[in-house]
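J.: Could you work out the structure for the sequence below:
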Amino acid sequence: MSLANLAFQCRAWTGAVGLMNGRREFHAAAVLMARKQKERAPLTKAQLAAKARKRALKAKKNVYDVEKMPLNDAISVLRAVEVASPNATYELVIKTQAPERGATIPKGRYSLPREPKPKAKDRILVFAEGRAAEEAKKAGADIVGGVELVEGIISGRHQATMYLCSPDLIRAITPRLGRVLGPLGLMPSERRGTVTDDVAGYIRRLQGTNEWKGDKVGAIRTAIAKMNWPLEDVIKNIRYFLTVVKRATGNERSSLAAKEEGSNKPQYQIVRVVLSSPHGPGIRIADY
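T.: Okay, here's the model as predicted:
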């Protein structure tokens, strides 16, 4: 057998083995058609919301986020967590429905049966003239005057935490001060009782009280008690503050008021009540 015939037979045998092994020889010709990848349509808002809900359900949560406790048990748990900090303070958070845009944020005054910290003194500015101005000064107002105080408030020379006004001056000060004090929630208003003929009486009622106020998302926070207090004092403070907030937000009304308005729906529905401490978890209260 010649050398050429032997080489030809070897190439044929090698090709046959290659086919048996499942190999395929490719040529260098240009690709005629590329596979097109399908573009995914963007998710709708409903699909995105459903995806977010699934992620939230899968996320790890603190056991106290879903579990509710009676008030007594919650106090005991936090007291055990803060055993090394007997002078730590309980914080109470009352979450209501968020106020609608342009709605009035709920606020009010309270005086706890036992104060956990010294009361902050209000700096009171009163718009009044004549006898009303004299009575306001005697009652303890820090700044008393008429329309001439407006310029000082705008420039920042006169600053206060509360502004009161007699009815005869409210129209004179509103055009200029409404844009300054309004966004801060400090503008005198008849609805809130800060425009009154009895300015001196209002100031006397303020003495010994603190102000509570909700925020834009409907949360009301306050320091409510100390860890080393007797259990009865802590519960008394919490129950008292809850009652004050419930009345102001429409969650607790007399049957007569409900009949007059024709509805039992509160203005700001309370969603949850949470008790916490500096190093402890936030525990949802079941019996509020």
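
J.: Please make it C-alpha for all contacts and neighbour counts, starting now.
T.: Fine.

J.: which residue ranges form the strands in the stretch 51-200 of the chain?
T.: Taking DSSP state E, counting those that start in this stretch to define them, one finds strands in the stretch 51-200 of the chain at 68-69, 89-96, 107-110, 124-127, 143-145, 162-165.

J.: The structure of the following sequence is requested for comparison with the preceding one:
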Amino acid sequence: MSSLIALGKRQTLLSHNEFLNFKNQKGFCKRFISQLNKKSNFPALAMTVPEATKYLKSVSISVPYVGSYMLSIALKSNRRAPSARGQIAFPHPFQEPPKICVFAKGAAADEALKLGATYVGAEDLVKKIQTEPLEFSKCFAHPNSAELLPQVAKLLGSKRLMPSIKRGTISDELKPLIESALTAVDYRQNDAGSINLPVGKLGFSDKELQENIEALVSNVRFTLAKLPGKVKVTVKHVHLSASHAIAIPLQYK
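T.: Model prediction:
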């Protein structure tokens, strides 16, 4: 058992016995700070990815291949800016493929099934959605079945799954939509002005996690650069956390 202790601008990991020994001594805080100042190998508050994973694995109580790392990217701007959203295909995928619903008929329906869509159909799919609790996180439509969408508009709209031409989710080219949905992960800026997204499992190597983090940060910066208007939005800071563990700031400029 270990204890993660943060004092001032430094933090360190002590074994449970070391922590108790320090705590039971008089002038605990003063002695602890003195010990930190004498040792140069304790990391500063902002850590590299290998340093952060060392601490997070020590304090996380999750099973390595079940628990996940979460990256939080805080954004800053000099004025109100449009919300940032985008997609990323991680170099090291780790999440289960999403369930996809496609409204299509004929050859388009056959193609959607071959590409890996979970639910495909037209009138029969409308009835299933109206009567059965189907679970899916992506929904597309071919123009030959788009006329059926108003029948399930209320159900799909409440889940933000309603296909539309404006969003590009109604198209006669279903292949790129489905392939992208199966490999890419959506992200969106929240009301607090940050983007939070899982970036890997606790069982990942430092290299795999580093590459996923770099891919996400680069992707977000590319998305920010394309935001409409003259407002400049940049990455303020980046934090890495793990299941049931604290968030640690990373050394990212």
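
J.: Could you save the strands of the stretch 51-200 of structure 1 as JSON lines and add columns showing mean neighbour count?
T.: Converted to JSON lines, those look like this (neighbours: other CA atoms under 10 Å):
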{"stretch": "strand 68-69", "mean neighbour count": "18"}
{"stretch": "strand 89-96", "mean neighbour count": "20"}
{"stretch": "strand 107-110", "mean neighbour count": "15"}
{"stretch": "strand 124-127", "mean neighbour count": "24"}
{"stretch": "strand 143-145", "mean neighbour count": "18"}
{"stretch": "strand 162-165", "mean neighbour count": "23"}
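
J.: Figure out which of the ones you listed is closest to Thr243 of structure 1.
T.: Nearest to Thr243 of structure 1, of all those, is strand 107-110, at 10.3 Å by CA to CA.

J.: Any chance of CSV for the strands of the stretch 51-200 of structure 1, columns distance to Ala12 of structure 1?
T.: What follows is those, written out as CSV (distance: least, CA to CA, whole Å):
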stretch, distance to Ala12 of structure 1
strand 68-69, 82
strand 89-96, 85
strand 107-110, 96
strand 124-127, 107
strand 143-145, 111
strand 162-165, 103
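
J.: Quick one: closest of these to Arg221 of structure 1.
T.: strand 89-96 (4.6 Å).

J.: And that closest one, what does it pack against?
T.: Applying 3 or more CA pairs under 8 Å, 6 or more residues apart in numbering; DSSP states H and E, one finds that strand 89-96 of structure 1 contacts strand 219-226, strand 270-276.

J.: so can I have TSV of those strands showing mean neighbour count and distance to Thr174 of structure 1?
T.: Shown next, in TSV, are those (neighbours: other CA atoms under 10 Å; distance: least, CA to CA, whole Å):
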stretch	mean neighbour count	distance to Thr174 of structure 1
strand 219-226	20	29
strand 270-276	19	33
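
J.: could you redo the ones you listed as a markdown table and give each row distance to Phe127 of structure 1?
T.: Putting those into a markdown table (distance: least, CA to CA, whole Å) gives the following:
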| stretch | distance to Phe127 of structure 1 |
| --- | --- |
| strand 219-226 | 30 |
| strand 270-276 | 36 |
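
J.: quick one: which of those strands is nearest Asn72 of structure 1?
T.: Among these, the nearest to Asn72 of structure 1 by CA to CA is strand 270-276 (11.0 Å).
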